[in-house]
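>>> Fold the following, please.
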Amino acid sequence: MATSMKSSSIRKAQVPVSCYFCKGQQIKWKCDDCNVRMCNSCKVTVHQGLPSTKDHAVVSIQDIGKSSPGSQAVTPVVISSVSNSYTTTLPAVTALLCSDDDLLIFKFSGKKSAKHQVIRGKLLKSSIQILQKLKKSIFDIAINKDGEILFIDYKTNKIQLLSPTGEVNTNLDTSPMVPLAIHVNKDNEVIVGMREQGSPYPVQDFSVRQVIIFGRDYQRKITLEFDKKGNKLFSYTLRIRTDSRNVVYVLDSFDDDDNGRVVAVDRNGRLKFTYDGQTDLVTFQPTGITITPSNNIVVSDRGNDALHVINSKGDLLGLQFIFKDLGIYDPYSLCFDTEGYLLIGCGREIKKDNGKIHVVKMTDSLM
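Below you'll find the model as predicted:
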């Protein structure tokens, strides 16, 4: 009798998981967002046919074990080579973008308003050709599909547009909310991090900390503020980026020293993960973020002069202390150019220096 019960238990354990939709048994795919497994046919005819699943992450069952937490070794080499380094006219490059035609947009925001600058330029073989300058008090910058620079003027709480010809126009007034960070995604939507008036820290129960997605017409489409349990998603939005599926990645700051974390959230407000750095690091000060073609996230950590590379599930893939290894100091900002090179905007190493832009090649396995 005991033997019969044991055999029955074994047989039950060996019954394969069936397709969520058709109840068949040839499981090939899993949707991380829906948390369902499916066969080839239902993946195409059912799952992909739903408008709400357009940006969902569907992975092969064979790849699930390969990408599970702890299954992949962390590489200590994020940068395989340094191609070039440029010295700018600014004390630090606190934000950095590349346009589709490889024009470079970078900025510095200092304590004195006279030092605030946005510069549009072109990287030449041995220098940066300056094409355009704008002196304003600016929180953050973005670039739209027309090559126009969007910037946050924190003296007026306005989002303004700088055209290539030098015209400045106001596109959105966010008053009474204070805009903090801005990003334009692949669909030309404008994403803005905002907070209420008053002191930014500490974050109180009544504090309003939002990331808002606006359409091309600057009409509000989506507001991200709370997770599904009613907890605040953000403290202080420092930078925003999105991947090819329009998942939103926020550099979320806790204090004036830029200690913080990475918050990943989908357009439905579902928290995908938070990344707080490594447990053996005393601090984690994320100030720059960019996304690789394979949707890995690269984060610059000023507190440790390091680069962190994490995947779309929040697992650490690579960590490199770039000052120790390469002499790259004070990394503020990151972006990729059209040839796949990573650009790192930095502060000055000593007082007489100016900020630098380093052009580096990332390890292929992390791209």
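>>> CA only for contacts and neighbour counts going forward, please
OK.
>>> Kindly list the longest helix within the chain.
As assigned by DSSP state H, the longest helix anywhere in the chain is helix 2-13.
>>> need the next SSE after it, C-terminal direction.
Sequence order places strand 29-31 as the next helix or strand after helix 2-13, per DSSP states H and E.
>>> Give me the helices and strands touching the next helix or strand after that following strand, please.
Sequence order places strand 36-38 as the next helix or strand after strand 29-31, per DSSP H and E. When contacts are defined as 3 or more CA pairs under 8 Å, 6 or more residues apart in numbering; DSSP states H and E, strand 36-38 sits against strand 29-31.
>>> for comparison, sequence B:
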Amino acid sequence: MASRAPSASTRKKAQVILSCQLCQRSSPLKWKCLDCDILMCDNCKINVHSKVKTIKIHKTVDIKDVDISQPKELSVDLDNYPCNTHPTQSCCVYCVQCKELICPKCLKTHKGHDVEEIETQYIQNLEYLRKNSSDYIDPHDLNTIFGSFDQLSIITNPEKINLKKTNTYETNLPFVHRLVTTSVNSIWITCYETTVSGLQEMQIAQELKAIREYNYRTIFDMTISKTGDLLLTLSEDSHLYRLDTTGKMNIVHDFSPLLPKAINVSDDSITVSTREKGPTFPLTVHSRRQVVILNQTGKKKVRVIENDKQKRRLFSFLSRITSDKLEI
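Below is the predicted model:
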């Protein structure tokens, strides 16, 4: 059964981007050999696949031209996906009005709504995503096929937003790597390639005026806590830190053996992305890519998100996290 519709919980999940099945790198997928049943990047099609004499007569097609109605594509289990509202029930139809998959118990709530066969909606959504996305869409990635459909529709029909520049400020940094604002009319800025102080708090006035400067040059991400303190992570460090007014780094949480990366603070929690030590790519079966939700003090883990219900990896690498009242 297909994934749930784009509810708040579903939209927290990320699209799974497949690697080339020949070089195993994250190069954009472009081709599929129908005889070998493999997906390839442009380089491997030209320099690897086409060089093998025994497969010169194989049929290779652009992945966007693959017939999604082929039996191989519909080998996805669309009959046993649990309902979001009633986890013990399997979804039976797709509610067109609410844009979500529902089970028999949900039918009363959706009385009078237009519904569609899940397989029919699956094919429509998959075809639409393939035509409008530059990335390869895995036909088994039900979270993307159903959960991201509304978001893609919004992206392809953007609302025009007019932005107006009100002021421009100069810093003594070669570039600003991270920037966060405070509630006291100041900003924190950081840069990891500089001979001057790599972390600075600047007061916003006619010009930027330095309030505090620290010689930290390996900051990966930072944000402001609900108490007004600066929370930050370092590039190759297993700790989430809080910077006090004296400039001392205090450990908030130890993520060992993983490395904390992106940080986000909401009303009642701190969300941090983590990964294993070593090279970021390529991903292996031993790679650990998580989103960890801590309580507001940062001392206790509330939830760890890494895989979907089919035990498939949700994330490759999260360098930023943002949130609103419902979603991260």
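>>> Now do the longest helix of structure 1: which elements does it pack against?
Partner elements for helix 2-13 of structure 1 (3+ CA pairs under 8 Å, 6+ apart): none found.
>>> Run the chain-centre distance for that helix.
In terms of CA atoms, centre = their mean, to the nearest Å, the centre of helix 2-13 of structure 1 is found 50 Å from the chain centre.
>>> got it, and stretch 61-74 of structure 1?
Its chain's average C-alpha position is 22 Å from that of stretch 61-74 of structure 1, according to CA atoms, centre = their mean.
>>> what do you get for stretch 122-140 of structure 1?
Stretch 122-140 of structure 1 has its C-alpha centroid displaced from the chain centroid by 22 Å (CA atoms, centre = their mean).
>>> Same question for stretch 208-217 of structure 1.
16 Å.
>>> Next: stretch 187-205 of structure 2.
For stretch 187-205 of structure 2, the separation from the chain centroid amounts to 28 Å (computed by CA atoms, centre = their mean).
>>> contact partners of that stretch?
Stretch 187-205 of structure 2 is contacted from outside by 172-182, 185-186, 208-219, using CA atoms under 8 Å, 6 or more residues apart in numbering.
>>> swap the cut-off to 10 Å and go again
In this structure, residues lying in contact with stretch 187-205 of structure 2 by CA atoms under 10 Å, 6 or more residues apart in numbering are 169, 171-182, 184-186, 208-224, 230, 235.
>>> Just the buried residues of those residues.
173, 176, 178-179, 182, 186, 208, 213, 217-224, 230 (16 or more other CA atoms under 10 Å).
>>> Now, those residues that are in strands?
In strands, judged by DSSP state E, the following of those are found: R178, L179, S186, L208, E213, I219, F220, D221, M222, T223, I224, L230.
>>> now for those, which pair is the farthest apart?
The largest separation in those, counting by CA to CA, is between L208 and F220 at 22.9 Å.
>>> Please name the nearest non-neighbouring residue to K45 of structure 2.
Excluding the flanking residues, the one nearest K45 of structure 2 by CA to CA, 6 or more residues apart in numbering is W31, at 7.2 Å.
>>> mind checking what that neighbour lines up with in structure 1?
Using TM-score structural alignment, W31 of structure 2 lacks an equivalent in structure 1.
>>> just checking, T274 of structure 2 is part of a helix?
No: counting by DSSP: H, G, I helix; E, B strand; the rest coil, T274 of structure 2 is not part of a helix but strand.
>>> gap between it and V285 of structure 2?
Distance, T274 of structure 2 to V285 of structure 2, by CA to CA, to the nearest Å: 16 Å.
>>> For the two, work out which one has more neighbours and name it.
Legend: neighbour count by other CA atoms under 10 Å for T274 of structure 2 and V285, higher for T274 (25 against 6).
>>> Setting aside sequence neighbours, what's the nearest residue to that one?
With CA to CA, 6+ apart, the residue lying closest to T274 of structure 2 is P260, at 4.4 Å.
>>> any chance you could map the helices in the stretch 151-300 of structure 1?
Assigned helices in the stretch 151-300 of structure 1: none (criterion: DSSP state H, counting those that start in this stretch).
>>> Equivalent analysis for the stretch 51-200 of structure 2, please.
Taking DSSP H, counting those that start in this stretch as the test, the helices found in the stretch 51-200 of structure 2 are 118-132, 142-147, 149-156.
>>> other SSEs contacting the last one?
Secondary-structure packing of helix 149-156 of structure 2 (3 or more CA pairs under 10 Å, 6 or more residues apart in numbering; DSSP states H and E): helix 118-132.
>>> Dump the helices of the stretch 51-200 of structure 2 into CSV; add distance to K248 of structure 2 and mean neighbour count as well.
Compiled in CSV, the helices of the stretch 51-200 of structure 2 are given as follows (distance: least, CA to CA, whole Å; neighbours: other CA atoms under 10 Å):
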stretch, distance to K248 of structure 2, mean neighbour count
helix 118-132, 49, 18
helix 142-147, 43, 26
helix 149-156, 42, 13
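>>> Export those helices as a markdown table, with columns for distance to H110 of structure 2.
Below are the helices of the stretch 51-200 of structure 2 laid out as a markdown table (distance: least, CA to CA, whole Å):
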| stretch | distance to H110 of structure 2 |
| --- | --- |
| helix 118-132 | 16 |
| helix 142-147 | 18 |
| helix 149-156 | 19 |
